[in-house]
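Asks: Can you look at this prediction? I've put the sequence above it.
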Amino acid sequence: MTLFPKPQSLEKARSLQEALRNRVVLEGSLEGVRRLAALDAAHKKGGPLVAVAVLYDLEKGPLFVGRGRVEEAELFPYVPGFLSFREAPAYLEALRALPEAPEVLLVDGQGIAHPRGLGIASHLGVHLDLPSLGVAKSLLYGRPEAPLPQEAGSAVRLLSPEGRPLGYVYRSRTGTRPLYVSPGHRVGLEEALAFVRRLPTRYRLPEPLRLAHLEATRARVEAWSTGSPGS
């Protein structure tokens, strides 16, 4: 696993994204996948950014939590559309802490539903050569093809301004706010949505990502109060 590059400017970061998007593969099935890593991160100004990787078995549930951190002074600036440069180093550390490699990455963020086609799920997937997909809580890029019904499991395509499919707007629970599902790498658009629909979902977020969010919040509190996110 190589070190994640830290560009020295937004122009260099943009150029790297534009180059890497050509390596994204939007084909592949997740049929039969059992073990995934759900990724989420948290940061409070003045402390480190902490990230977690929850190793989750679709038959057994959560197995292990890996944590990573990047000190605030070392963080890439917060700029929408460039979050992978800010968060990925901590995610890679969290993934290294897992006892085994996951079959797929489930990332709190965007896949190809990104202005340059390389959200954090795509960036991590290409960097690690792992199947990946993004499940984001808010819209970054694109527009819904049609109004989304209120019923659980409803989905409509998410389209680029030119009409190219980027993923799906998905309602995981009746009446909740939608999620934005997009393939990251080595998985097709419909296959990404099908996989998210397979995930246990008690609340708005699929359970693996909900656990990752809770663990990231806990790690942030620990980092703030003790100076270490633990392991």
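Replies: Nice, thanks for sending it over.
Asks: Every contact and neighbour count from this point should use C-alpha atoms.
Replies: OK.
Asks: Name all residues that make contact with the residue nearest the centre of the chain.
Replies: Among the residues of the chain, the one closest to the centroid is V107, at 1.9 Å (CA atoms, centre = their mean). By CA atoms under 8 Å, 6 or more residues apart in numbering, the contact set of V107 is A38, L39, D40, I120, A121, S132, L133, G134, V135, A136, L209.
Asks: And the third one, how far from H123?
Replies: Going from D40 to H123 by CA to CA, to the nearest Å gives 15 Å.
Asks: this is the comparison structure:
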Amino acid sequence: MRGGCNLKINQRHSWTLTVEEAIAIQEQLQAEVITVDQLKEPVQYVAGVDMGFEADGTISRAAVAVLSFPDLQLQETSIARRPTSFPYIPGFLSFREIPAVLDALEKIKLTPDIILCDGQGIAHPRRFGIACHLGVIVDIPSIGVAKSLLVGKHQDLSDIRGNWQPLIYKGETVGAVLRTRSGVKPVYISSGHRISLSTAIDYVLRCTTKYRLPETTRIADKLASNK
């Protein structure tokens, strides 16, 4: 087992920004997103990150859960809080959430091989959702696992676990709508960084047991919302 986190956080910009400045950063950093597989094999640790808010949204509460893979046993968790510095605006989730997520990631000792984010990857108006933004900053393969659709359209999906349909936006496949549990609402998967869509779908399914969400996301969500 690997020990001692060697996470390298490359702070690429300030987090105190106007919307116009945030758009410029998304467009600049999107060029660095890699949507082919660059994973370290074998994958030993998978992490979920999620966010909650306290004090009427003025305090961001980020959670990280690191699980062993493939047995999905919880190995480590961390929580970090900081003042919320960016408003809630659809399409700009990363600027609101990543500062606290980075604080939480700095606390962990195990380096995850893949990070599953509660949000979008390239299935985003500027192809740069939170999974892309975080993946580029920490240079770790990342996957967007969103509970709702942000952009794109897809064909009808069967009710069987593992079935998926391409998510099409402006004529391009930007992700997949994936049934992680038979008869339950799907999730929306997209590449974040250093991982292909097909590989992202595979790992999301392998990280999902008897619930709709991957265990990484489910545990991080409980920590972030103090459930």
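Replies: Received, thanks. This is a predicted model, so every value here is computed, not measured.
Asks: And the helices in structure 2?
Replies: 19-30, 93-105, 130-138, 197-206, 215-224 (DSSP state H).
Asks: Packing partners of the third one?
Replies: On a contact count with 3 or more CA pairs under 8 Å, 6 or more residues apart in numbering; DSSP states H and E, helix 130-138 of structure 2 meets helix 19-30, helix 93-105, strand 114-117, strand 142-146, strand 187-193.
Asks: mind checking which of these is nearest S225 of structure 2?
Replies: Among those, helix 93-105 comes nearest to S225 of structure 2, with 13.7 Å by CA to CA.
Asks: can you tell me what part of structure 1 that closest one aligns to?
Replies: Residues 83-95 of structure 1 are where helix 93-105 of structure 2 lands when matched by TM-score structural alignment.
Asks: Give me the residues contacting that stretch.
Replies: Contacts of stretch 83-95 of structure 1 (CA under 8 Å, 6+ apart): 3-7, 13, 37, 39, 41, 49-53, 66-70, 75-78, 101, 119-120, 123-124.
Asks: cool, stretch 139-151 of structure 2 as well?
Replies: If you take CA under 8 Å, 6+ apart as the criterion, stretch 139-151 of structure 2 is touched by 8-9, 38-39, 112-125, 129-132, 134-135, 169, 186-195, 200, 204.
Asks: try stretch 213-223 of structure 1
Replies: Stretch 213-223 of structure 1 has contacts (CA under 8 Å, 6+ apart) with 40-44, 47-52, 67, 228-230.
Asks: one more time with 6 Å, if that's ok
Replies: Identification of contacts with stretch 213-223 of structure 1 by CA atoms under 6 Å, 6 or more residues apart in numbering yields D40, A41, A42, A51, V52, P229.
Asks: Equivalent analysis for stretch 62-69 of structure 2, please.
Replies: Stretch 62-69 of structure 2 has contacts (CA under 6 Å, 6+ apart) with 44-51, 73-80, 100-101, 220, 223-224.
Asks: Just the buried ones from those residues?
Replies: Buried members of the contacts of stretch 62-69 of structure 2, scored by 16 or more other CA atoms under 10 Å, are 44-51, 74, 77-80, 100-101, 220, 223-224.
Asks: Tell me which of those residues fall in strands.
Replies: Within those, residues falling in strands by DSSP state E are Y45, V46, A47, G48, V49, D50, M51, L74, T77, S78, I79, A80.
Asks: so what's the aligned partner of L63 of structure 1 in structure 2 up against?
Replies: Counting by TM-score structural alignment, L63 of structure 1 lines up with Q75 in structure 2. Q75 of structure 2 sits next to V66, L67 when contact means CA under 6 Å, 6+ apart.
Asks: E27 of structure 2: neighbour count?
Replies: 14 (other CA atoms under 10 Å).
Asks: cool, S15 of structure 1 as well?
Replies: Using other CA under 10 Å, S15 of structure 1 has 12 other residues around it.
Asks: Please apply the same query to V33 of structure 1.
Replies: Burial measure for V33 of structure 1: 13 neighbouring residues, criterion other CA under 10 Å.
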